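# Below is the sequence, then the predicted model.
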Amino acid sequence: MKIDLKRGWKMCAVTGAAMALVAGMASTVPSAYAGGTIKVDDDKYISIGMGIRQSFNMVEDGSASGSQWSNGFAINNARIYINGGIHKYVKFAFNTECFNCAVGAGNGNGGAGNIFASNTTIGLLDAIGQFEFTETVNFWVGRTLVPTERGELNGPFYHAVFDGFRTPFNQADFSGNIGAGGAGLYGRDNGVVFFGKVHPGGTHLQYVASVFQGLRSSLNTGPNQRDSLKYAGRLTWNLLNDESNPGYYTSGTYYGTAGDILALAIGGEYQNAGAGSNANKSAFGSFVGDVLFEKVLDNNNGRTNGVFTANAEYKRYWAQGLAAQGGAATGNGDCFCLFSGTSVTAYALYLFPNEVGIGRFQPYGRYTFVNSVHTGALDEFEFGTNYVISGHNARISAFWRTGSLAPAGGPTTLGAIAGGRHQDSVHLALQLQY
């Protein structure tokens, strides 16, 4: 790992100046926003919203030459949200995403692959029919999130940190499409989800069970020749205050607005022939355990001393033999090869009580460990701060990473690579939604 002290100080100065500039712009921000809902009555309405996430990233040895730091701006997400009600018990959600804004051939690096507008493709993210009868019985049908771990159900906009996805992806997030050869997209899949909540002994227990397409294969190509379905579920037990989110979704922090939270959860998924190739089929299964703890620190005078938040997640993925190794070892070009092994990620944050300019600072630290059963271990440290202007709706983040995880593929990794190395990176990011 090479360390350029002069460049490091320059990066810190630029990041600090940018955050200070935003913190001092209180007089330029309006005090009210226009509404986005057209309402006929209490049961019939339609609303529209938006969400964008963008970042400036500097990665060690990430330049075209492979020997200098890269400098690049990225559009990480650009979404349009459309939600509505048709009946007292019937609602819908229709959301879009710019899938190729941050990935794909048209990534702004030039070359033959950078074809016209290929990095601005907007497509269908969610299409959900929502039948919500009571607190205990509800069904969502269509293209929606697979309910396994909190990290996936937070989505990118409701994590406590800007880049919440650092452990290996599940089937639906690892995949690049829905249909033959794919197992989902952005953590979504086509299926049916049943969920509800009960309150035993003054606590709060949410249950989620679902059936999805999972991995699809075509004739003599891919492992799932019998169209086996995928089954996924999750249990969340809130021992203190309840969490209030749409449907079965989650959040990585509530910035103290929900009071004290202690949420313990387990989840998982299973699909027969859900990994590997036609010649080397494998079932795919996962087990996830995660914890969210949030404490509002009170000074006993009716005023908060800030908010402490901690998230931790353990994952165990199973994909047998060649299905978990990937590359030439599979002997087949039709392998849907998935990570097999364990991973742990944990982070802690402290939200200061006093505003500086138009927001509050929230420093944090994070550690991630990934260990494949077929290769060596990977890890990563992350330190940074959020500048929280309006909860998850307006937030600036600055952070530094170091470790061996990113060079091996980050959340898309199948395990450590030969000649693996450490890599530093510095990031400044903005998140806005309404």
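Arrived safely, thanks for sending.
# Going by C-alpha atoms from here, please, whenever you check contacts or count neighbours.
Will do.
# For the longest helix along the chain, buried residues please.
For the chain, the helix that runs over the most residues, judged by DSSP state H, is helix 5-23. For helix 5-23, a neighbour-count test (16 or more other CA atoms under 10 Å) marks Thr15, Met19, Val22, Ala23 as buried.
# likewise stretch 198-218?
Applying 16+ other CA under 10 Å to stretch 198-218 flags 204-217 as buried.
# ok, now stretch 345-355?
Residues Thr345, Ala346, Tyr347, Ala348, Leu349, Tyr350, Leu351, Phe352, Pro353 are the ones in stretch 345-355 that count as buried (16+ other CA under 10 Å).
# From these, pick the one nearest Thr368.
Closest approach to Thr368 among those (CA to CA): Thr345, at 4.2 Å.
# and that closest one, helix, strand or coil?
Secondary structure, DSSP: H, G, I helix; E, B strand; the rest coil: Thr345 is strand.
# Contact partners for it?
Arg166, Thr167, Ala312, Glu313, Tyr314, Arg366, Tyr367, Thr368, Phe369 (CA atoms under 8 Å, 6 or more residues apart in numbering).
# Contact partners for the fifth one?
Going by CA under 8 Å, 6+ apart, Tyr314 touches Val288, Gly289, Asp290, Thr342, Ser343, Val344, Thr345.
# hold the first one in mind and look at this next one:
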Amino acid sequence: MIARKGRFAATCMAAAATTLAANANAGETWKFGEDASLTVGAGIRVTYRDIEGDDNADVESLRLYTSGQLTKIIGFTFNADVGRDVDGDIDSLRAYDAIARFEFNDYFNIWAGRMVMPLDRANLAGQYYMGIWDFPIVNNFPSYVAGRDNGVTVWGQTGGGKFKYQVGAFQGCSDDAPCATGSNRDDNPMFAGRLSYAFWDPEPGYYPATDYYGQKEILSVGISTALQEDATGTVTDRGDYSSFSIDGLLQKKIWTGGVVTLEGSYYHHDTDGKATSLVSGSGYYLLASYLFPEKIGIGQFQPIAQYQSLDRDDGGFDVSKWEVGTNYIIKAHDARLSAIYSQTDFKDDGRGAVDGYMLGLQLQY
């Protein structure tokens, strides 16, 4: 029965990619006067996974995008994704982003509400705009849901997006946050910030991507940090949380007409040696891909490889992970297929390497 469901999911992915690719775009926008508008879009990510013979097909994400402008300065964003019950079945839509945006100029803007925190590139890009399918295992920042938290961010840019700063204060590990342990009785906020510089083409706006599929040539470096007092431990034995990361992305067209991508990031997380669900330790990932210039059928193949390593100092198992496979790029991030083989090694746990296979389809409108 499980195997049949897996074959059915794979067939659906291929059929949907063929029939819907031409219609995938950035959503629909309605204008209401000179400065007022409303944009609505949607996205879906369907996967079939096989891990050591245990296979499963799932709708991993069903995203609803809504954004609008009330005036030239004041806007809003509301994005929702699937919520699940205790059995893991989809039963609702859950608010992912709910942002009031006050955008004065390139240099100074204020966002308030629930938003993607200004940390590493992968977190800011989000699952729909990464070059590889899954988030890095070394990305372990506190968040309320999917790399997002409730708070306020001040951000701006110069050179049309060559230099960007993003600084915010968030709930972090307090109140009803998943990482809260009861230690943050004073509701100390988590401060997070990022500085980035693009040496070649600029990356304007709050969000970057990890792959532009040749639409830009990128050489960019970013540094981010987060800090929260009393985020870990218990009421009587409190500890602080801090993190630091540095990431880089190089993406360039070469003489063949193809696109070479090299990406890497280093992370350090410190939980002060106290009880917490957060990970303490250091890690990194390295990624390389090549987008072939020729179209085969309706898309382009992009072989991809990634290696990750996480060394923990909190008593948990160290872990390393290899991923190799290919993307099939039909319309950039709006329509693509991914087929990935992975091998994950939880060191010293006695199980040895765990093999996994993943087939994924992503569509956005």
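Sure, I can see it. As the structure is a computational prediction, the values presented were derived from the model and not from experiment.
# Do you know the score for how well these two fit?
Between these two chains, after superposing, the TM-score reads 0.90 (TM-score structural alignment, normalised by the length of structure 2); 355 aligned residues with a CA RMSD of 2.7 Å.
# Now tell me what touches the longest helix of structure 1 from outside.
Contacts with helix 5-23 of structure 1, where a contact means CA under 8 Å, 6+ apart, come from Val356, Gly357, Ile358, Gly359, Tyr387, Ile396, Ala398, Val426, Leu428.
# residue in structure 2 matching the second one?
Looking back up the chat, that one is Gly357 of structure 1. Using TM-score structural alignment, the partner of Gly357 of structure 1 in structure 2 is Gly297.
# now that match: how far from Thr232 of structure 2?
As for Gly297 of structure 2, its distance to Thr232 of structure 2 is 52 Å (criterion: CA to CA, to the nearest Å).
# what's the closest non-adjacent residue to Gln385 of structure 1?
Careful, residue 385 of structure 1 is Thr and not Gln. Here the nearest residue to Thr385 of structure 1 in space, its sequence neighbours aside, is Pro363; by CA to CA, 6 or more residues apart in numbering that works out to 3.9 Å.
# Count the neighbours of that neighbour for me.
Number of residues near Pro363 of structure 1 (other CA atoms under 10 Å) recorded here: 19.
# Please give me every residue in contact with it.
For Pro363 of structure 1, the contact set (CA under 8 Å, 6+ apart) comprises Leu349, Tyr350, Leu351, Phe383, Gly384, Thr385, Asn386.
# Quick check: the third one touching Leu297?
Read that as Leu351 of structure 1. No - counting by CA atoms under 8 Å, Leu351 of structure 1 stays clear of Leu297, with 10.0 Å between them.
# Overlap in contacts, the two.
Taking CA under 8 Å, 6+ apart as the criterion, Leu351 of structure 1 and Leu297 both touch Gly306, Val307, Phe308.
# neighbour-wise, which of these leads?
Val307 (23 neighbours).
# in which helix or strand would I find that residue?
Under the criterion of DSSP states H and E, Val307 of structure 1 resides in strand 304-319.
# Report the buried residues of that strand.
Buried residues in strand 304-319 of structure 1 (16+ other CA under 10 Å): 305-319.
# hang on, the earlier thing: among the contacts of Tyr314 of structure 1, the buried ones, what's the ChimeraX command?
Buried residues within these, by 16+ other CA under 10 Å, are selected in ChimeraX with:
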select :288,289,290,342,343,344,345
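# which one of the contacts of Tyr314 of structure 1 is nearest Asn154 of structure 1?
Closest to Asn154 of structure 1, out of all of these and judged by CA to CA, is Asp290, at 12.4 Å.
# Output the contacting helices and strands for whatever helix or strand that closest one lives in.
In this structure, Asp290 of structure 1 sits in strand 281-298 according to DSSP H and E. Counting contacts by 3 or more CA pairs under 8 Å, 6 or more residues apart in numbering; DSSP states H and E, strand 281-298 of structure 1 packs against strand 261-276, strand 304-319.
# Where in structure 2 does the first one fall?
Spelled out, it's strand 261-276 of structure 1. Going by TM-score structural alignment: strand 261-276 of structure 1 matches residues 218-233.
# mean deviation of that stretch from structure 1?
Superposed on structure 1, stretch 218-233 of structure 2 shows a mean distance of 0.7 Å to its aligned residues (mean CA distance after the TM-score superposition for structure 1).
# So what's the gap between that stretch and the chain middle?
Mean-position distance between stretch 218-233 of structure 2 and its chain equals 15 Å (CA atoms, centre = their mean, to the nearest Å).
# Which residue lies nearest the spatial centre of structure 2?
Nearest residue to the geometric centre of structure 2 (CA atoms, centre = their mean): Gly126, 2.4 Å.
# now the helices for structure 1?
5-23, 150-154, 171-174.
# Between the helices and strands packed on strand 281-298 of structure 1, which one is closest to Leu239 of structure 1.
Per CA to CA, nearest to Leu239 of structure 1 of these: strand 261-276, 5.7 Å.
# could I get the buried residues of stretch 198-218 of structure 1 as CSV with distance to Gln130 of structure 1?
Formatted as CSV, the buried residues of stretch 198-218 of structure 1 follow (distance: CA to CA, whole Å):
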residue, distance to Gln130 of structure 1
His204, 22
Leu205, 21
Gln206, 17
Tyr207, 17
Val208, 14
Ala209, 15
Ser210, 14
Val211, 15
Phe212, 16
Gln213, 19
Gly214, 21
Leu215, 24
Arg216, 25
Ser217, 28
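# List just the nearest of those residues to Gly233 of structure 1.
Ala209 (4.3 Å).
# if I look at the aligned partner of the closest one in structure 2, how far off is Asn150 of structure 2?
Residue pairing (TM-score structural alignment): Ala209 of structure 1 is matched to Val167 of structure 2. Val167 of structure 2 sits 14 Å away from Asn150 of structure 2, going by CA to CA.
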